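A.B. asks: The following block contains a protein sequence and its predicted model.
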Amino acid sequence: GGLAGIISVGAGLDLYAPPLVILIAFIGAYTMPFVGKFVEKMGIDDAVGAFAVHGYCGVIGAMAVGVMATGYTVGSYPPTNFMAQLIGTFLCTIVLGLIPGYGCSWVLNKLNLLRVPPEEEIEGLDLGDFGLKGYPEYSLTSEEAMSEEHLHAVK
């Protein structure tokens, strides 16, 4: 929630009045889990919720800065155009984010560099990349794994 909030306000943090920062951060942080669940229902593999936090909240922040970045209220508000901000945000997101990201992923996939081999995935990436087991204090030796106490705990 905290990261989603800061990403939602980051684009206009120097322009917002403090109560507006709290409001925009709350909206981004509150709605982000719904986007994460939607992405999961779509069958998209996003293990860390990067799209919900960075993609969705980044779009919220970019739209908010164009509509709400009036600064401190001293005089009249500058004119805003929500549709222009929406179109600009999505064009930048697609042209500068989606297309280059998809292109790089497509090239890496064609070169077989996007995924690790299944054997390395099963044995663990720490062992394959660094030659060490990740969290060895939680690893069992073969004798411990077959012990009566461990087998009873697994049941």
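C.D. replies: Yes, it's here. Since we're looking at a predicted model, the values are computed, not measured. Numbering: from 1, shown residues only.
A.B. asks: Could you use CA atoms for every contact and neighbour count after this?
C.D. replies: Noted.
A.B. asks: Report all helices and strands that the longest helix along the chain contacts.
C.D. replies: In the chain, taking DSSP state H as the definition, the longest helix is helix 18-41. If you count contacts as 3 or more Cα pairs under 8 Å, 6 or more residues apart in numbering; DSSP states H and E, helix 18-41 packs onto helix 2-10, helix 57-68.
A.B. asks: quick one: contacts of the first one?
C.D. replies: Here helix 2-10 makes contact (Cα atoms under 8 Å, 6 or more residues apart in numbering) with 21, 24-29, 32, 53-54, 57-62, 64-65.
A.B. asks: Please indicate which of those are buried?
C.D. replies: Neighbour-count burial (16 or more other Cα atoms under 10 Å) is assigned, among these, to 21, 24-29, 32, 53-54, 57-62, 64-65.
A.B. asks: picking up where we left off before, need the helices and strands packed on helix 18-41 in a markdown table with distance to K110, can you?
C.D. replies: Output for the helices and strands packed on helix 18-41, formatted as a markdown table (distance: least, Cα to Cα, whole Å):
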| stretch | distance to K110 |
| --- | --- |
| helix 2-10 | 33 |
| helix 57-68 | 29 |
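A.B. asks: quick one: which of the ones you listed is nearest E148?
C.D. replies: Closest to E148 of these, according to Cα to Cα: helix 2-10, at 44.9 Å.
A.B. asks: Report the buried residues of the closest one.
C.D. replies: Neighbour count says helix 2-10 has 4-10 buried, by 16+ other Cα under 10 Å.
A.B. asks: this is the comparison structure:
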Amino acid sequence: MAASTAAEFKFSETCYLTRIPNFTSPNPKFCLRWFAPVTEVKLCGHVTLASAHTLFTTALVNSNIIEFDALFATLTAERLPDISLTNVSEIQNGGVDGCFLIELNFHTVPVTNFNSAEASLISKALNDAPLIDVKRTTTDGDIFVIPQ
């Protein structure tokens, strides 16, 4: 059903966020899942960030840390003061008009070097974009491309 709803919305990712009673941590906990129009997605950073921002700004949580139980791991989002502010009292009061930063903590994935011959094919697929590095995850074979 979630994938069919995502297909109906036609967005690249649609997220489902559900509060979970949390008896083991002082932080509020939510189940967070991401769906593309065809399948469930393992990770979607921009939707995670948007979910955390919504929870922090609508006072749905009374905490500076939120835990998200995702398909593969537990992620955290932390509300931090905007240290670019110059007035100490603004930082202590949550920033100007509630300005703050959100730090997301994702799990790490082991990676390995990528075959240089295959990297040139990736560059060609990206309209001959120059690449700084290409890595492959050792768990799922996903490819990380760092363009120049």
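C.D. replies: Nice, thanks for sending it over. What you are looking at is a predicted structure, and each value in this text was computed from that prediction instead of being measured.
A.B. asks: Need the TM-score between these chains.
C.D. replies: Overlay of the two chains. TM-score (TM-score structural alignment, normalised by the length of the second structure): 0.26; 65 aligned residues with a Cα RMSD of 5.0 Å.
A.B. asks: Out of the helices and strands packed on helix 18-41 of the first structure, flag the one nearest I99 of the first structure.
C.D. replies: The nearest among these, by Cα to Cα, is helix 57-68 at 15.9 Å.
A.B. asks: which helices and strands does the closest one pack with?
C.D. replies: helix 2-10, helix 18-41, helix 82-93.
A.B. asks: could you redo the last one with a cut-off of 7 Å?
C.D. replies: helix 2-10, helix 82-93 (3 or more Cα pairs under 7 Å, 6 or more residues apart in numbering; DSSP states H and E).
A.B. asks: Could you dump those helices into CSV with distance to H150 of the first structure added?
C.D. replies: Shown next, in CSV, are these (distance: least, Cα to Cα, whole Å):
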stretch, distance to H150 of the first structure
helix 2-10, 39
helix 82-93, 51
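A.B. asks: what's the closest of those helices to E149 of the first structure?
C.D. replies: E149 of the first structure lies closest to helix 2-10 among these, at 42.0 Å (Cα to Cα).
A.B. asks: Do you have the strands of the second structure handy? List them.
C.D. replies: Along the second structure, counting by DSSP state E, strands occupy 14-20, 29-35, 40-41, 65-69, 74-81, 100-105, 111-113, 131-137, 143-147.
A.B. asks: Is D69 of the second structure in contact with W34, as I believe?
C.D. replies: No: if you go by Cα atoms under 7 Å, D69 of the second structure and W34 don't touch, sitting 11.6 Å apart.
A.B. asks: still on that earlier bit, which single one of the buried residues of helix 2-10 of the first structure is nearest to S142 of the first structure?
C.D. replies: Nearest to S142 of the first structure among these, with distances taken as Cα to Cα, is A4, at 43.1 Å.
A.B. asks: Flag every buried residue along the longest helix along the second structure.
C.D. replies: For the second structure, the helix that runs over the most residues, judged by DSSP H, is helix 45-57. Buried residues in helix 45-57 of the second structure, counted by 16+ other Cα under 10 Å: 47-48, 51-53, 56.
A.B. asks: Would you mind getting the angle between it and strand 29-35?
C.D. replies: 150 degrees (axes from the mean of the first three to the mean of the last three Cα atoms, to 10 degrees).
A.B. asks: packing partners for helix 45-57 of the second structure?
C.D. replies: Against helix 45-57 of the second structure (3+ Cα pairs under 7 Å, 6+ apart) you get no helix or strand.
A.B. asks: what about 10 Å?
C.D. replies: For helix 45-57 of the second structure, the elements it packs on are strand 14-20, strand 29-35, strand 65-69, strand 74-81, strand 100-105, judged by 3 or more Cα pairs under 10 Å, 6 or more residues apart in numbering; DSSP states H and E.
A.B. asks: so what secondary structure elements neighbour the last one?
C.D. replies: Other elements packing on strand 100-105 of the second structure under the criterion 3+ Cα pairs under 10 Å, 6+ apart are helix 45-57, strand 65-69, strand 74-81.
A.B. asks: Nearest to R19 of the second structure among those would be which one?
C.D. replies: strand 65-69 (9.2 Å).
A.B. asks: who does the closest one touch, helix- and strand-wise?
C.D. replies: For strand 65-69 of the second structure, the packing partners by 3+ Cα pairs under 10 Å, 6+ apart are strand 14-20, strand 29-35, helix 45-57, strand 74-81, strand 100-105.
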